[in-house]
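In: Quick one: sequence and predicted model below, then my questions.
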Amino acid sequence: MSSTVIVKENGQGRYQQAVQAGKHHYLADEPVAMGGADAGPAPFDFVLSGLGACTSMTLRMYAERKEWPLRQVIVELTHQKIDVDGSKRDCIQRQITLEGDLSSEQRERLLEIANKCPVHRALAQSFLLECHLTG
């Protein structure tokens, strides 16, 4: 399971955040067009990164178990708001490139597996989100 993630303002910019995930430290920020300094990825970039990484890792694990000749996985993701029945909904599009001498059946199976990666499943269903104030 993943470690606790701590996010706090770092005082270096209007929206800039210091992010700590286990032993890893990085920045988050909004793009200039949104009033930030673009010092790090925006929040939805992290969501897309998590989905893309999980997709690629899941496909790699599956292909290795099956001993399939998968040379490279590339996942390109975009996020946009779309209109669905008069309501704006978040839409993530995921384009997966599979390199290797794979049959059409193997490629189709890998697409099925991509849609079963843990982050995909979590995003595709409703999360239970709890929020509490301290201090």
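Out: Yes, it's here.

In: contacts and neighbour counts: CA atoms only from here.
Out: OK.

In: Not counting sequence-adjacent ones, nearest residue to residue 63?
Out: Spatially, and ignoring its direct neighbours in sequence, residue 63 is nearest to residue 70 (6.4 Å; C-alpha to C-alpha, 6 or more residues apart in numbering).

In: next, the one to line up against it:
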Amino acid sequence: MNDNEILVTIGNTPYTTTIKHGNNTLIADEPEELGGQDEGFNPPALLLSSLGSCKAMTVKMYADRKKWDLQEVNIKLSYEILKSELQQTTYIKCHVSLKGNLDKDQKDRLLQISEKCPIHKILSNPIIISSNLI
């Protein structure tokens, strides 16, 4: 398995899904009211988690390289789907909070940098998903 591959497995337990990447494992699930076991994040939460963690890591790496006093990054994410006759549009909101001894210019720059994280770039550009049976 390479760095871009994830193995997802579901068995007989309704909706409880094991996600493997290298030596790491996550559990995804649905809440009990939807028939799941509520043992892990649901798929939309995993998507938002991926975006938020990528933004936070990217901001931290940049601040560390600049030797800026960034002590903590908090990102609160949510999404809303608006449907029309022709398509649906998903709006993801990312509320970024930066703690540390940073001036306004540094904070503004770190917000710009957060939008350059790899997951933000993936989600902001056209995506083609190809599925096949193997």
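Out: Right, received. Where do you want to start? Quick caveat, the model's predicted, so the values are computed rather than measured.

In: TM value for the aligned chains?
Out: The TM-score (TM-score structural alignment, normalised by the length of structure 2) is 0.89; 133 aligned residues with a C-alpha RMSD of 1.9 Å.

In: wait, the residue nearest to residue 63 of structure 1 sits on residue 97?
Out: No - at 10.6 Å, residue 70 of structure 1 does not count as touching residue 97 under the criterion of C-alpha atoms under 8 Å.

In: Neighbour count: those two, which is higher?
Out: When residue 70 of structure 1 and residue 97 are compared for neighbours, residue 70 comes out ahead with 18 against 13, by other C-alpha atoms under 10 Å.

In: got the residue ranges for the strands in structure 1?
Out: 5-9, 17-21, 24-28, 70-84, 87-100 (DSSP state E).

In: of all the ones you listed, which lies closest to residue 56 of structure 1?
Out: strand 70-84 (5.9 Å; C-alpha to C-alpha).

In: mean shift between that closest one and structure 2?
Out: Strand 70-84 of structure 1, aligned to structure 2 and superposed, deviates on average by 1.8 Å (mean C-alpha distance after the TM-score superposition for structure 1).

In: and what of stretch 51-59 of structure 1?
Out: Looks like 0.5 Å for stretch 51-59 of structure 1 (mean C-alpha distance after the TM-score superposition for structure 1).

In: Run through who's touching that stretch.
Out: 73-77, 94, 110, 113-115, 117-120 (C-alpha atoms under 8 Å, 6 or more residues apart in numbering).

In: and these, which are buried?
Out: 73, 75, 77, 94, 110, 114, 117, 119-120 (16 or more other C-alpha atoms under 10 Å).

In: Out of those residues, flag the one nearest to residue 49 of structure 1.
Out: Residue 49 of structure 1 lies nearest to residue 77 out of those, by C-alpha to C-alpha, at 8.2 Å.

In: OK, contacts around the closest one?
Out: By C-alpha under 8 Å, 6+ apart, residue 77 of structure 1 lies in contact with 48, 52, 92-95.

In: and the contacts of stretch 51-59 of structure 1 as a markdown table, adding distance to residue 101 of structure 1?
Out: Shown next, in a markdown table, are these (distance: C-alpha to C-alpha, whole Å):
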| residue | distance to residue 101 of structure 1 |
| --- | --- |
| 73 | 13 |
| 74 | 15 |
| 75 | 18 |
| 76 | 21 |
| 77 | 24 |
| 94 | 22 |
| 110 | 13 |
| 113 | 18 |
| 114 | 18 |
| 115 | 21 |
| 117 | 23 |
| 118 | 26 |
| 119 | 27 |
| 120 | 26 |
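
In: Going by distance to residue 29 of structure 1, which of these wins?
Out: Distance to residue 29 of structure 1, by C-alpha to C-alpha, is smallest for residue 77 among the contacts of stretch 51-59 of structure 1, at 19.0 Å.
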